[in-house]
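> have a look at this prediction, sequence included:
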Amino acid sequence: MLPFYDWTFIIIIPALVLSAWAQIKVSSSFNKYSKITTINGYTGEKVARMLLDSNGLYDVPIELINGKLTDHYDPRNRVMRLSREVFYGDSVASIGVAAHETGHAIQHNERYSPLEIRNAIVPAVNFSSRASWIIFLLGMFLGLGYFVNIGIILFIAVVIFQLITLPVEFDASNRALKILQQRNILYGNEIKGAKAVLSAAAMTYVAAAIMSLLQLVRLIAISRED
């Protein structure tokens, strides 16, 4: 029987459950607050532009991107990309997401340490995420212990990346909520709604971090089987 079909699969079941719950939560929260129009009536693109300009980021363009919840800030090209629903939307959810991505742009401009570290290790992590399991399983099949160890070491890089992502995402959300409130872009229950959307989104990153940790535990457990 192949290693990834054995009992160790139960190790990651809690993370699978949490991941499924987090995805449902973020989708339901976004759908709920995307139906609530803000008092000011600003679109996500308008808010993002306002916040970027107020932080001196006039040279950061905002582009439209396909898909739902595909919004992101690209630090390599210094571009913010917003999905159609967020770009044109004037809902609490749209404003919250747009402000969150602006938070990443501000982090980048301020050289926020966790973001700098995360960006620096992206190439290594991209390789590690692809190669770790291949090298690990090759080592298990061929009985090459050093291959197994290399696979585990490579996967540790993935775990580190997921853990570093947590403060990056939480900080971006905290910045977003603070700015939205200070600049009177959102009011009262609108702030609570935006917080609910961003908190749900943050749980997806928590779930990913827990999944990577449990996968590491699983690899170690498999490697120690006779």
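All right, it came through fine. The shown structure was predicted, so the numbers you read here are calculated from the model rather than taken from an experiment.
> when you work out contacts or count neighbours from here on, use the C-alpha atoms and nothing else.
Will do.
> just the helices in the chain please.
Ranges of helices in the chain, per DSSP state H, are 13-33, 44-54, 84-88, 92-109, 113-142, 145-182, 189-223.
> closest one to residue 77 among those helices?
helix 92-109 (11.1 Å; C-alpha to C-alpha).
> and the closest one with helix 189-223, angle?
For helix 92-109 against helix 189-223, the angle by axes from the mean of the first three to the mean of the last three C-alpha atoms, to 10 degrees is 60 degrees.
> mind checking how far helix 92-109 is from the chain centre?
Offset of helix 92-109 from its chain centre (C-alpha atoms, centre = their mean, to the nearest Å): 13 Å.
> okay, now the one to match up with it:
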Amino acid sequence: MFYFDSTMIILLPALLISAWAQMKISSTYEKYSRLRSSNGYTGAQVARRLLDGHGLHDVPIEIVRGKLTDHYDPRSRVMRLSSEVYHGTSVAAIGVAAHETGHAFQHEERYSPLVIRNSIVPVANISSRLSWVIFFVGLVFSIPSLLEVGIYLFLGVVIFQLITLPVEFNASNRAMNVLEGTGILYGEEADGARKVLRAAAMTYVAAAITAISQLLRLIALSNRRRD
């Protein structure tokens, strides 16, 4: 069976890392969502204060459904925070809100890795949807050219995941610098926010490792079919 062949072992370490990363962010977020900040600011208030302090008065903050669905949309120049973060006064909520403002700062300053990532989003989306389909057709019908096309398309996914890493780490570093620099968080609170952001960053590392492992598996399948 295609999905249960020996090459699946290539994915095992990545799957274990991904599972650990998901458990880590969930447990860390839950822990520090119970630690309230002494200043009593909500995530939305912190985000607004940081955005305004950076001259981004025209960037609105909206509520989005779900948990840990917070993001900055560079196309619409809108920050969207989950209800728990938007209304929350916890260290975790403030850390996440500040992280998203970090993305807004990157966008305003045209931070190079973010510009590159945004420019290849359409390619990455197409590659993600078509790579496996084309590769599978090439595998079933023994068409080497389609196998190569599938591999090259999936390489676009890997590149996107790798470029995402400096974008996310930089946003977290910006968040912590501004939170501590403005006195919004300090001491144990700042340490808690930093741990939340580090745990969140590990999910992106896990995604990159998984993408690389998938690419290696495609190459292994292609080589085995040729042999």
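Done, it's in. What you are looking at is a predicted structure, and each value in this text was computed from that prediction instead of being measured.
> TM value for the aligned chains?
Put the two chains on top of each other and the TM-score (TM-score structural alignment, normalised by the length of the first structure) is 0.99; 225 aligned residues with a C-alpha RMSD of 0.6 Å.
> deepest-packed of the helices of the first structure, please.
Of all those, helix 92-109 carries the top mean neighbour count, a mean of 27, counting by mean count of other C-alpha atoms under 10 Å.
> from residue 36 of the second structure, how far out is the residue nearest in space to the middle of the second structure?
For the second structure, the residue nearest the mean C-alpha position is residue 204 (4.8 Å; C-alpha atoms, centre = their mean). The spacing between residue 204 of the second structure and residue 36 of the second structure, counted by C-alpha to C-alpha, to the nearest Å, is 27 Å.
> now residue 42 of the second structure
10 Å.
> before we move on, what about residue 184 of the second structure?
Counting by C-alpha to C-alpha - residue 184 of the second structure and residue 36 of the second structure are separated by 12 Å.
> just residue 158 of the second structure next, same as before
On the measure of C-alpha to C-alpha, residue 158 of the second structure and residue 36 of the second structure end up 38 Å apart.
> same question for residue 78 of the second structure.
From residue 78 of the second structure to residue 36 of the second structure the distance is 26 Å (C-alpha to C-alpha).
> go on, residue 83 of the second structure?
Distance of residue 83 of the second structure to residue 36 of the second structure, computed by C-alpha to C-alpha: 16 Å.
> and what of residue 170 of the second structure?
Taking C-alpha to C-alpha as the measure, residue 170 of the second structure falls 25 Å from residue 36 of the second structure.
> now do residue 212 of the second structure
Relative to residue 36 of the second structure, and taking C-alpha to C-alpha, residue 212 of the second structure is found at 39 Å.
> with residue 103 of the second structure instead?
For residue 103 of the second structure relative to residue 36 of the second structure (C-alpha to C-alpha), the value is 24 Å.
> what do you get for residue 29 of the second structure?
For residue 29 of the second structure relative to residue 36 of the second structure (C-alpha to C-alpha), the value is 12 Å.
> show residues contacting stretch 165-180 of the first structure.
Applying C-alpha atoms under 8 Å, 6 or more residues apart in numbering, the external contacts of stretch 165-180 of the first structure come out as 96, 99-104, 107, 114-115, 118, 186, 191, 194-195, 198, 202, 205-206, 209.
> now swap in stretch 212-224 of the second structure and tell me
7-8, 10-11, 14, 139, 144, 147, 151, 154-155, 158.
> alignment lookup: residue 26 of the second structure to the first structure.
Under the alignment by TM-score structural alignment, residue 26 of the second structure pairs with residue 27 in the first structure.
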